[in-house]
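> Sequence and predicted structure are below.
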Amino acid sequence: MGFFRVLPSGDVNLRAPKPAPRGSVINLAKGQTIRLAKTDLITATVSWPPSTDYDVYAIVHYQDGRQVVVSTFGTKDSPRSFLTATPDGAVRHLGDVQRGGGTTATETLEIRMSPQIAAVAPVVYSAQSNGTGSFRRYQVTMRIEGGSPTVVVPAPNASDDNRVYTCVPGIIRNTPDGLQVESLELYSRPDSEHRPAIDPQLGVVMDAGPVNAYK
């Protein structure tokens, strides 16, 4: 790995072939990106206070335009139909974590960024059945690991609307030069249960997908 620095433009770019310090961590502000060398496996872990019950899923966009959702729950039209891994095994959900004790709750996605995958967008969802409670009260943090440095995408601008149920912290794109992680911190419309989608330009469009199943 190389040495990374934050540039005025908001990009975090590879500058020189010096190894990054072991265990180093880079925090991305909204709109910033970082390029990482490709590795066999990365993990996207999303964390939040255990006093609420969020659900994490991933939208996987393939180079041929297909989109697959990796989730532990279905949609309103197909509540029992869902995939905890893509058919090729490239992206896997490691299991649902519910409300409970401890100081932090986490759910993890394993990502093997094969050449067929164009982008992966982890999504954090707080179902209506959880009751009210804004993302500002229960802020989420996404952590990308699999090499050095570790990339952290916090949510300092979290919506304080109790009726906002979906947050996309960031997106991981597969480029010829390596993996690009961009901090997005996007939120759904109030009262919307629609899933987001990834457009052909590999941007995230909120509220463009099917409605989540009531959980």
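Done, it's in.
> Going by C-alpha atoms from here, please, whenever you check contacts or count neighbours.
Will do.
> and residue 120, how many residues sit next to it?
26 (other CA atoms under 10 Å).
> The spatially most central residue of the chain is in what secondary structure piece?
By CA atoms, centre = their mean, the chain has its centre lying nearest to residue 122, at 2.4 Å. Per DSSP states H and E: residue 122 is located in strand 117-125.
> quick one: contacts of that strand?
Outside strand 117-125, the residues that touch it by CA atoms under 8 Å, 6 or more residues apart in numbering are 44, 46, 54-63, 165-175, 198, 202, 204.
> if we can go back for a sec, the residue nearest to the centre of the chain and residue 132, how far apart?
Using CA to CA, to the nearest Å, we find residue 122 at a distance of 22 Å from residue 132.
> okay, pairing it with this:
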Amino acid sequence: MKKGDAPVSLAKTAGVTARMTWSSDTDYDLLAVVLRANGAVEYVATFGASGFPARLSTADGAVKHLGNVGREAHGLAEEVIEITLNPSIRAVVPVAYSAQSNGPGSFYRYRVSLEIDNGAAGDRIVIAAENANDDDQIYSCVPGMIENTQEAVVIHALEQYSQRGSEFRPTVALVRDGLPHEAAETIEVAMDAGPVNDWK
């Protein structure tokens, strides 16, 4: 998938895996922004942000980070988030995060890709590195969003990026348009509108 493609629906299963990969010549991190059906937002990450300590899972354990990988010599680095779908989860937004402390290096150069699969059903969607931004001074990348609907798991290719030099996390919100009795609900990702990441 790439930005501009129509959303893709996967069969609804008990679990979904979001796997982010990049060149192991750098030290990126995967974090997740979790949007609840009631509009609450949680972060799952191996490192903290202002007012948000590092947490490897949501309070109910439904979204879990499987651990940090560091910089290695040659090869492909991978971090994984496992999602156990339940009605309280409205969406999960995986975020690839670099940092000023890593030095220059774009998401394109380090081949950042997102793969989402729904386990037993065998469906797999890839938002590929070929579409990534090549600006060395951009530190957060949101390749896509996993939306939990009643009928399916819907994958959106977003390819959204932070402002140059920004260390702020994205956030996500439910937006309701129209009159209360006929309101349409959409999900919006806002880059640079979340807490600032702690120094890594």
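Now that the structure is in, tell me what you want to look at. Bear in mind the structure is a predicted one, so any value in this text is a computation, not a measurement.
> so how far does the strand holding residue 122 of structure 1 sit from its counterpart in structure 2?
Mean deviation of strand 117-125 of structure 1 relative to structure 2 after superposition (mean CA distance after the TM-score superposition for structure 1): 0.3 Å.
> start and end residues in structure 2 for that strand, please.
Per the alignment by TM-score structural alignment, strand 117-125 of structure 1 matches residues 89-97 in structure 2.
> Stretch 180-199 of structure 1 now?
Counting by TM-score structural alignment, stretch 180-199 of structure 1 pairs with residues 154-173 of structure 2.
> buried ones in that stretch?
Using 16 or more other CA atoms under 10 Å as the test for burial, stretch 154-173 of structure 2 gives 154-162, 166-173.
> centre of the chain versus it, how much separation?
8 Å (CA atoms, centre = their mean, to the nearest Å).
> ok, now stretch 119-136 of structure 2?
11 Å.
> again with stretch 189-200 of structure 2
13 Å.
> Next, the buried residues of that stretch.
Within stretch 189-200 of structure 2, judged by 16+ other CA under 10 Å, the buried ones are 189, 191, 192, 194, 195, 196, 197, 198.
> ok, the second one to residue 33 of structure 2 distance?
Using CA to CA, one obtains 11 Å as the distance from residue 191 of structure 2 to residue 33 of structure 2.
> Find the residues that touch each one of those two.
Residues touching both residue 191 of structure 2 and residue 33 by CA under 8 Å, 6+ apart: 170, 171.
> on that earlier part again, narrow the buried residues of stretch 189-200 of structure 2 to those in helices?
Residues of these located in helices (DSSP state H): none.
> For the residues you listed, give me TSV that also has distance to residue 90 of structure 2.
Converted to TSV, these look like this (distance: CA to CA, whole Å):
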residue	distance to residue 90 of structure 2
189	13
191	18
192	21
194	18
195	21
196	24
197	24
198	27
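> tell me the secondary structure for residue 144 of structure 1?
strand (DSSP: H, G, I helix; E, B strand; the rest coil).
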